[in-house]
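Novice: just coords:
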C-alpha cells in the first residue's frame, strides 16, 4: 500500500480528536510531523512522529507531502498559502478561511501549483446527516417545501478560546464555527440558494462573538431552508426537519463520534467503530402510492470520519474525486459573508451579487 506522509500543524483538540487518531489508524497514512510550539503531548501516543516548534520549521524540514492546517481560522490563509508555496497538498479545517477573497486566492494558488486543497467538512460523515441524505434519495417526501437544520448547545458561559470568542477577530463566533457545517449540509443537499436573510448576534452580549444565528435560504420552487444555532438550548430540538408535499421527516442529532473520540475511543479502519443506537432516532410520516398514511420510526446507520481520509487517500493514489475541494467550499464562504451583511443591514441579500 502506498504510504502518504502527513504533517499536522497543531495538536490541540482538533489535532488530538479529529485528525491524529484517523491518520494513525489508516494504513495508507504516516504522520511524519506534528507542530507543538512548547509541549510534547503527542510523544506518548505517536512516538515515531517528529515534533516541530513552528509550522515554518515543519514545512522546511519535515518529510511530508500532505499538510493538515488545523490552527485557528485566523491563521488558515497564512499557513495554507505557505504550505502550497512549499509544494504540499493541503487539508484545511473548516470554515476554510475568514473571507471569500482569501479562499479564492488559495484555490487559485493550488490550481497553479497542481496541488489539491480540501476542506475538512467531517460532518458530511455524521450518521444523522447521512440518514437525511438517504431519506431524500428515497423520494418519499415528494417535493420539498420547508427544511430546518439546527445545531444547538447549552453553553451560557464564554469559552476559553480567544479566536472563537473575541468579537474583534474576524472569523470568530458561531456563524463561522458551526454555521460552516450547516451551510455546507444545506448546499450539499439543495445547492446554492438564490437569496438569504439572516439574524446573527451574541446572546451573551456585545463583548462576545456571535453565538446565535438564524439564516433563511430561498430556493426555486418555493423551497425555504432555515439554518439555526443557539447556545441557550437546554432541551434538544430535532436537528433536521423536512416537510414535503407527500410527507415529513424528523431526525435527531445522534452522531456520537466526537463524544467517543474525546473520551479516548480509537477509530477503526474499514469498519464501524461507534456505539450502536439503543432506540430509533427519526420519524418518517408519508403518503403511500395508495394515498395511505404510513408512519415509521427510523434508525440511522453509523457514520465514520475515517471515510473522509479514505476519500483523500483514494484521490491521491487512484485519482478519485477529492472530498470537499476548496473550489466547492467557496460557495459556503459566500453565504457566510452574505449572512453577516444581511444581519447588519436587516435586509434580504440576493446571492448572485456574491
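Specialist: Nice, I can see it. Computed from a predicted model, the values in this text were never measured in an experiment. Numbering: from 1, shown residues only.

Novice: could you use CA atoms for every contact and neighbour count after this?
Specialist: OK.

Novice: residues touching the residue sitting nearest the centre point of the chain, list them.
Specialist: What sits nearest the mean C-alpha location of the chain, by CA atoms, centre = their mean, is residue 121, with 3.3 Å. Residue 121 makes contacts with 93-94, 181, 184, 324, as judged by CA atoms under 8 Å, 6 or more residues apart in numbering.

Novice: of those residues, which belong to strands?
Specialist: residue 93 (DSSP state E).

Novice: ranges for the helices of the chain?
Specialist: 13, 20-25, 55-61, 76-85, 100-113, 127-138, 162-165, 174-177, 179-190, 257-262, 306-318, 326-345 (DSSP state H).

Novice: if we can go back for a sec, hmm, which two among the contacts of residue 121 are most spread apart?
Specialist: 93 and 184 (13.1 Å; CA to CA).

Novice: need the winner for burial among the helices of the chain.
Specialist: With neighbours defined as mean count of other CA atoms under 10 Å, the helices of the chain peak in mean count at helix 174-177, which reaches a mean of 22.

Novice: presented hereafter is structure B, for comparison with structure A:
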C-alpha cells in the first residue's frame, strides 16, 4: 500500500521454503535500462539481500549486452506487457521497477497495479499531483506496495543534517538553503532536456524533485511557493536554471536552487538556526561511484567521504577560513532504500517513500511552474493540496 504500513505481499512464486530456511528471493522486473535503470536501480537491486534482478525490459541491443555483462543470469522482455502476462503464474514477478522515461511512468505503473504487481517508480512518479494520488488510490484499492525512488533521502549530507536537526544542534531552524548545481554549458539533448510538456523534462522536475522532497521531509508541508525558471543555454528547450522559495507551515523558509549553468558551485547545504548554522560543500559520492562501476557490497565501505569534505557547524564564522566545528559526515546509504522495499514487501517494515509523499512534492513543483510562468507567489492549502491560488 501507499501508506506507512503496506499490506504483506504474497510469498515469492514457487514452492514454499521449508521451516527455518530463508525465504526465496523476491523476483524483480526492471522497465528501462538507461541512466536510471543501469546506474541506480539494477546495481542496488542486485546488492540487496532478498531481491534478485530477474528481468530487464528493453529492446536496445547495446543495453541488453551491457545488462547481460553486468548480470549474466538476467532475462529480457521487449515490453512491460510481457511481465503482466506472467502474473499469477510460476514465473510471476514480486516487484516491478519503472525506470523508463518520465512520460511513461503513470501508464506503466497503472498497468502493473492492475495486474497485481507491487511497484517502485523512479522520480517523478507522475507529471501532476492528481495523477500521483490516482496511482496511490489504485494501489490502496489493490492492497499493493507503491513506492517512489527518492534516493537523495539517503545522501550522506542529508543524513548528517537530519541527525543534527534531531539532536537540536542548530536550534530552531529559520532558513534552509539547498543547491544541486552543475556546470554543463552545452545541452546533451534527449527527453530530459526536451521542451515538450509531455516529456516532463527540465530541471524543475528532475533535480527539483530531489531538493523539494528533501525540504518537505525535513521541515514539513509547504504553504507558499515562489519560483524563477529560466532557459539559459543556447539550444536548450527546457528550464536549466531554476530557483524556488518555499515557506513551510512551521515558518521555515527553504531556498532551493537547481542549475546546469553554475560556473562556480555554491554550498550543497547552508542551514541557519537560532543557535548555529551548518554549511556543507560537495555532492554525495554514491552517484559518481555507481557511474564508475563500483558496487555496494557487505564488508566494504560505501558512501563515505574524506574528512576534508566534512561540513561545519558554528556561528559567525566562515567555513572557508576553517571556522566552526567539523561535523563527521554520515555514510551515504542508497542500498537502504531497496532493503526497506524488501522488508515492506514481506510485511516487516513501512514503505520508505509513499506515493502521497511524492504527490505533496508535486504540489510544490506544479505551484513553482505556475509561479515562474505567471510571476506570482502561490499559496498551497494543506487541506486541499491539489489546488493553489494567488496571494
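Specialist: Noted; the coordinates are in hand. Keep in mind it's a predicted model, so treat the numbers as computed, not measured.

Novice: give me the TM-score for this pair.
Specialist: Laid over one another, the chains give 0.93 as their TM-score (TM-score structural alignment, normalised by the length of structure 1), with 347 aligned residues with a CA RMSD of 1.8 Å.

Novice: looking at structure 2, which of the contacts of residue 121 of structure 1 still make contact?
Specialist: Comparing the contacts of residue 121 of structure 1 with structure 2 on both residues aligned by TM-score structural alignment, their matches' CA atoms under 8 Å, the contacts found in both are 93-94, 181, 184, 324.

Novice: columns distance to residue 128 of structure 1 on top of the residues you listed, output as a markdown table?
Specialist: A markdown table is the format used below for these (distance: CA to CA, whole Å):
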| residue | distance to residue 128 of structure 1 |
| --- | --- |
| 93 | 21 |
| 94 | 19 |
| 181 | 13 |
| 184 | 14 |
| 324 | 19 |
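
Novice: minimum distance to residue 300 of structure 1: which of the helices of structure 1 has it?
Specialist: helix 127-138 (5.4 Å).

Novice: which residues are in contact with residue 84 of structure 2?
Specialist: 111-112, 115, 117.

Novice: repeat that for 7 Å
Specialist: 112, 115 (CA atoms under 7 Å, 6 or more residues apart in numbering).

Novice: also residue 65 of structure 1?
Specialist: By CA under 7 Å, 6+ apart, residue 65 of structure 1 lies in contact with 4-6, 88-89.

Novice: about what we covered before: ok, which of the helices of structure 1 comes nearest residue 49 of structure 1?
Specialist: helix 20-25 (10.3 Å).

Novice: what range in structure 2 does that closest one sit on?
Specialist: Under TM-score structural alignment, helix 20-25 of structure 1 corresponds to residues 42-47 of structure 2.

Novice: what's in contact with that stretch?
Specialist: With CA under 7 Å, 6+ apart, stretch 42-47 of structure 2 has contacts from 51-53, 295-297, 335, 338.

Novice: do I have it right that residue 262 of structure 2 meets residue 179?
Specialist: No: here residue 262 of structure 2 does not reach residue 179: they are 10.3 Å apart, not a contact under CA atoms under 7 Å.

Novice: who has more neighbours out of the two?
Specialist: residue 179 (23 against 16; other CA atoms under 10 Å).

Novice: quick one: map the more buried one onto structure 1.
Specialist: Per TM-score structural alignment, residue 179 of structure 2 is aligned with residue 150.

Novice: now the strands for the stretch 201-350 of structure 2?
Specialist: 222-230, 241-248, 253-259, 269-273, 277-280, 311-314, 325-327 (DSSP state E, counting those that start in this stretch).

Novice: residue 64 of structure 2 is nearest to which of those?
Specialist: Closest among these, using CA to CA: strand 253-259, at 32.3 Å.

Novice: mean shift between that closest one and structure 1?
Specialist: Mean deviation of strand 253-259 of structure 2 relative to structure 1 after superposition (mean CA distance after the TM-score superposition for structure 1): 1.0 Å.

Novice: which part of structure 1 lines up with that strand?
Specialist: Counting by TM-score structural alignment, strand 253-259 of structure 2 corresponds to residues 224-230.

Novice: how far does that stretch sit from its chain's centre?
Specialist: 16 Å (CA atoms, centre = their mean, to the nearest Å).

Novice: over to stretch 166-173 of structure 1?
Specialist: Centroid separation between stretch 166-173 of structure 1 and its chain, computed with CA atoms, centre = their mean, is 19 Å.

Novice: which residue in structure 1 lines up with residue 59 of structure 2?
Specialist: Looks like residue 59 of structure 2 aligns to residue 37 there (TM-score structural alignment).

Novice: quick check: that match touching residue 54?
Specialist: Yes: between residue 37 of structure 1 and residue 54 a contact is recorded at 6.0 Å, counting by CA under 7 Å.
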